[in-house]
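1. Here is a sequence with its predicted model. Questions after.
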Amino acid sequence: MVRQTASAIAVALLLVAGAVPASAVAASGESHAYAGAHVTFDVQGSAVTDYAVDGETIVERIGVQSASQASSSGSGVLGADGGLDLSATANVDLSGLTLGATTAASATVEAESGATLTAHDENNGVLVVESGDESQVVVATLSADAEAAADGDRRVEVTTASGTEATFLAVGNASVTVNDDGNVSGQVGANGTIVLRAYPDGKSAADDRTEELIASGRAAGEVYAGAAADASAEASASVVTYANETAITAEQSAENTVNVTVERADETGKVLVATVSEAAVGSTEDLDVAVSGGAAAEVSSYGELEAALGGDESAYMVTREASGNATVYVAFDHFSARTASISGADGGDQQSSTETTTETSSTTESSGSGGATTSGGSPGFGVVTLAGALTALAAFLARRD
């Protein structure tokens, strides 16, 4: 299936601080290969370098190489049993990288080995590694004095020197571990992904649960509707998809209502994770969720939420954060096409719909494994204008003079 992105902002809902291309200049004035509202990084030869979220460097270097090339190059990664020894990846000759498509909400880095690394410019700075047509080895060098601990072969938890937490997750046909150098290595094959999520504002119990849903293959994707960095900015949307052969569309159909439509060829139920701010839904104190026009059952536990998968009725659960944002978990009981309408206060007055994102994964769903990801940007939810940004800059310079 061909992956499509209708110009806009992709699944996890956030705000874009301006209409200036995200690859322009970081807030510090330093030039980067990509510099968004949250994520900055460079591309140097065979590695994505200085991958930072909200100014905190999470990974100093991350790169990939095809498993066949890594095992035949004398790097020592071939184990005694003929399989890959992910603990011994220090000498892997990584594949050359090229910065590909960039938008206000994402950037894709393409490897000569066929893999792609897609960075999503949202609150968690999600980075997704996909294999392409051939299994890949992934090697990530952490920031100085960072510590990493493996939790099985599906999760590696990282803590930077400043205390910022991040997690590497293996979805579907993939695995991750801590290598002999104390850094992170992984292998990702077809129908699998490796996902990096960062938590610059601290990690919550809801974040832990979201990780479990992603790693287990039960999450279809994420949607973020965040707060603007500038008071004059309007809400915009960003999308990350984890399930294979899945299409997701996000649109604002009313003043305080966001509609997210998920289409899947596989009828198996999945969970949509949506982080919404007051900028997108008015108030997060009393959210209502409808699924395909009918009221969904609100539940109070993750057990009840997951019981809805494959059940007779879709369900949702809301967790709220100190920041005022809310995370809404919507468990679709089945597919193929289902729409979740998330409404805050006064969300009933309908307006004309404005489509902001269409995303279709390019791989085939297989027994709960993770899937492909891509994202783009569009003006559906609104952004700061270039003129406004230049006006603010002029005012700042005038004050300096």
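-> Yep, that arrived. Residues are numbered from 1 along each chain as shown.
2. going forward, measure contacts between C-alpha atoms and count neighbours the same way
-> Noted.
3. show me where this structure has helices.
-> With DSSP state H, the ranges of helices along the chain come out as 67-72, 205-215, 278-281, 302-307, 386-400.
4. Quick one: residues in contact with the third one.
-> Yep, that's helix 278-281 we're talking about. 225-228, 234-236, 255-258, 284, 324-325, 342-345, 347 (C-alpha atoms under 8 Å, 6 or more residues apart in numbering).
5. Now do that helix: distance to the chain's middle.
-> Mean-position distance between helix 278-281 and its chain equals 20 Å (C-alpha atoms, centre = their mean, to the nearest Å).
6. Would you mind measuring from L213 to D312?
-> L213 sits 20 Å away from D312, going by C-alpha to C-alpha, to the nearest Å.
7. right, I mislabeled it, should have said G82
-> The gap separating G82 from D312 is 47 Å, by C-alpha to C-alpha.
8. and the nearest residue to D288 once chain neighbours are set aside, how many neighbours does it have?
-> Distances taken as C-alpha to C-alpha, 6 or more residues apart in numbering place S343 nearest to D288, at 5.2 Å, with adjacent residues excluded. Close neighbours of S343, defined as other C-alpha atoms under 10 Å, add up to 26.
9. quick one, what contacts S343?
-> 256-258, 281, 287-289.
10. circling back: quick check: strands, which of the contacts of helix 278-281 are part of them?
-> When DSSP state E is applied, the contacts of helix 278-281 are split such that 225, 257-258, 342-343 fall in strands.
11. Comparison target below:
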Amino acid sequence: MNRNAVVAVLIAAMLGVSVVAAAGAGASSVESSATSQSETYAGSHLEFETSGSALTNYAVGGETVFSSVAVDSRSDASSGANAGIDLGAVVNLEGAGLSVSAESQTKTRIESESGATLSAHDNERGILVVRAGGDAQVVEAQLGENVQASAEGDGERVVVEGDDRNGVFLVIGDGDVTVNEEGNVAASLEGESTLVFRSYEDGERTDETKSQEQLIADGSAAAEVYVEQRDGETVTDSVTYAEDLTLEAKQESERRVDVTVDRAIKEGTIVMTTVEEETVGTVEDLEVRVDGEAAVQASSQSELESAIGGEGSAYMVSQHAEADAKATVFVAFNHFSERTASIDGSGADEGSSDDGTGSSTESDGLPGFGALAALLGLLGTGVAARLRR
């Protein structure tokens, strides 16, 4: 091969390497651009975006509760792995990168490069769960417009109040939550701890819902379920606060909802299930069975909690405002592993019949009693008419 041919071969080889390098650089640029693009979620109750290192424009019931949520490992958020951190001074947290890892009709799971996991739930509370994931984490939630925050207790919870919606941040496990120098919410979580956000329509945060918050915060309630009708279809959303527990809810029949809970440890827990009237037929007279056996109806929260580890499971029913036609059923499973609670609203109709006017008449179970009562009523009317003559 002469000198010119060798030069030509070398030039061709160099051009080939340059083309490959350029193609690789282009692919990397496209991938980086794709990962930096924001993703938008819009559900029946909840709307938000994931953009880079923050969850943004988190709106429940049409109201933006906070404009962004960022999370990062404590070692990266502070000046060193062993350095302490002043929560009040945690402002404008840059946050670690976020990516959506799983999405269903009611739940979006978001992974943080810091090791934390965020779960956003499309239910009436717009629940957000931030799990530390084994490493200590720092979280900052910058509030939406016209939303104010105030601390309750000693690092136990922070209440936020907006125009039409309020909310609360709770810590489960070891950690603290407070209001920072900018008036936003800042939290510090030890490994395996959890930060929970729940929201309420204006006026819904009552003594009843505060009791629910306490059950969640102290670990007595490890999960909750929401069952509702959307466009004629029953939709369920399951929220777990403990790592060792999974659950599934489904409408078993027109008047019955089954909640199946599986826990890796034997210790019992409380599961709160909110049902709409359309999913169980009625919320006036609900019955609960656990694994086919009738659960005891508790008369107080302390009696409910005492069922955990006791001889049998127990339940309580809390009806919402009459206009809501909803109820929250508290089921205290006395032990595990896999248990199924059946919430049944069909018992209210037993022994009653519709009289054609939209009301029901009770009978004592004797055949023809309702017809006999109607006949006596007619005879009585005739007698009264003759007496008036």
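-> Received, thanks. Note that the structure is a prediction, hence the values are computed from the model and not measured.
12. TM between them?
-> Remark: TM-score between the superposed chains equals 0.75 [TM-score structural alignment, normalised by the length of structure 2]; 309 aligned residues with a C-alpha RMSD of 2.2 Å.
13. L213 and D312 of structure 1: which is more packed in?
-> L213 (20 against 11).
14. so how far is T327 of structure 1 from that one?
-> As judged by C-alpha to C-alpha, L213 of structure 1 and T327 of structure 1 stand 14 Å apart.
15. S46 of structure 1 now?
-> S46 of structure 1 is 36 Å from T327 of structure 1, by C-alpha to C-alpha.
16. got it, and T261 of structure 1?
-> Distance, T261 of structure 1 to T327 of structure 1, using C-alpha to C-alpha: 17 Å.
17. okay, those two: which has more neighbours?
-> More crowded of T261 of structure 1 and T327, by other C-alpha under 10 Å: T327, with 22 against 19.
18. Near S204 of structure 1, how many other residues are there?
-> By other C-alpha under 10 Å, 11 other residues sit near S204 of structure 1.
19. That one -> structure 2?
-> Superposed on structure 2 with TM-score structural alignment, S204 of structure 1 falls opposite T206.
20. Okay, strands next: where are they in the stretch 151-300 of structure 2?
-> 157-161, 165-172, 175-179, 185-189, 194-201, 221-230, 233-240, 245-253, 256-263, 267-276, 287-290, 293-294, 296-297 (DSSP state E, counting those that start in this stretch).
21. who wins for proximity to V129 of structure 2 among those?
-> strand 194-201 (4.7 Å; C-alpha to C-alpha).
22. Summarise which helices and strands the closest one is packed against.
-> Judged by 3 or more C-alpha pairs under 8 Å, 6 or more residues apart in numbering; DSSP states H and E, strand 194-201 of structure 2 is in contact with strand 128-131, strand 165-172.
23. give me the number of residues near N146 of structure 2?
-> For N146 of structure 2, using other C-alpha under 10 Å, the count is 10.
24. cool, and K203 of structure 1?
-> 13.
25. Check the gap between it and A243 of structure 1 for me.
-> Distance of K203 of structure 1 to A243 of structure 1, given as C-alpha to C-alpha: 24 Å.
26. Which residue comes closest to A166 of structure 1 once chain neighbours are left out?
-> A198 (4.1 Å).
27. Same check on R218 of structure 1?
-> In space, and not counting its chain neighbours, R218 of structure 1 is closest to K270: 5.3 Å by C-alpha to C-alpha, 6+ apart.
28. and what of S193 of structure 2?
-> Among residues not flanking S193 of structure 2 along the chain, G173 sits closest, at 4.8 Å (C-alpha to C-alpha, 6+ apart).
29. residues contacting the one you found?
-> G173 of structure 2 sits next to 190, 192-194, 217-218 when contact means C-alpha under 8 Å, 6+ apart.
30. just T269 of structure 2 next, same as before
-> Per C-alpha under 8 Å, 6+ apart, neighbours of T269 of structure 2: 220-222, 308, 332-335.
31. Which of the strands of the stretch 151-300 of structure 2 sits closest to A151 of structure 2?
-> Of all the strands of the stretch 151-300 of structure 2, strand 157-161 sits nearest to A151 of structure 2, with 4.4 Å by C-alpha to C-alpha.
32. by contact count, what packs against that closest one?
-> Using 3+ C-alpha pairs under 8 Å, 6+ apart, strand 157-161 of structure 2 is in contact with strand 148-152, strand 165-172, strand 175-179.
33. Report the mean deviation for the last one after fitting onto structure 1.
-> What that stands for is strand 175-179 of structure 2. Comparison of strand 175-179 of structure 2 with structure 1 after fitting gives an average deviation of 1.8 Å (mean C-alpha distance after the TM-score superposition for structure 1).
34. and what of the longest one?
-> After superposition onto structure 1, the average distance of strand 165-172 of structure 2 to its aligned residues comes to 0.7 Å, using mean C-alpha distance after the TM-score superposition for structure 1.
35. ranking the ones in strands among the contacts of helix 278-281 of structure 1 by neighbours, who comes first?
-> A225 (30 neighbours).
36. quick one: contacts for the counterpart of that one in structure 2?
-> Under the alignment (TM-score structural alignment), A225 of structure 1 maps onto V227 of structure 2. Taking C-alpha under 8 Å, 6+ apart, we find V227 of structure 2 in contact with 234-237, 249, 273-276, 279.
37. Quick check on those residues: which are buried?
-> 235-237, 249, 273-276, 279 (16 or more other C-alpha atoms under 10 Å).
38. what's the closest of these to V91 of structure 2?
-> D237 (32.8 Å).
39. Please verify my assumption that that closest one contacts H121.
-> Yes - D237 of structure 2 lies in contact with H121 (C-alpha atoms under 8 Å); the separation is 7.3 Å.
40. what do the two both touch?
-> 106-107.
41. what about S114 of structure 2, distance to A54 of structure 2?
-> 12 Å.
42. list the contacts for the most centrally placed residue in structure 1?
-> Nearest residue to the geometric centre of structure 1 (C-alpha atoms, centre = their mean): V126, 3.8 Å. By C-alpha under 8 Å, 6+ apart, the contact list for V126 of structure 1 reads 119-120, 195-198.
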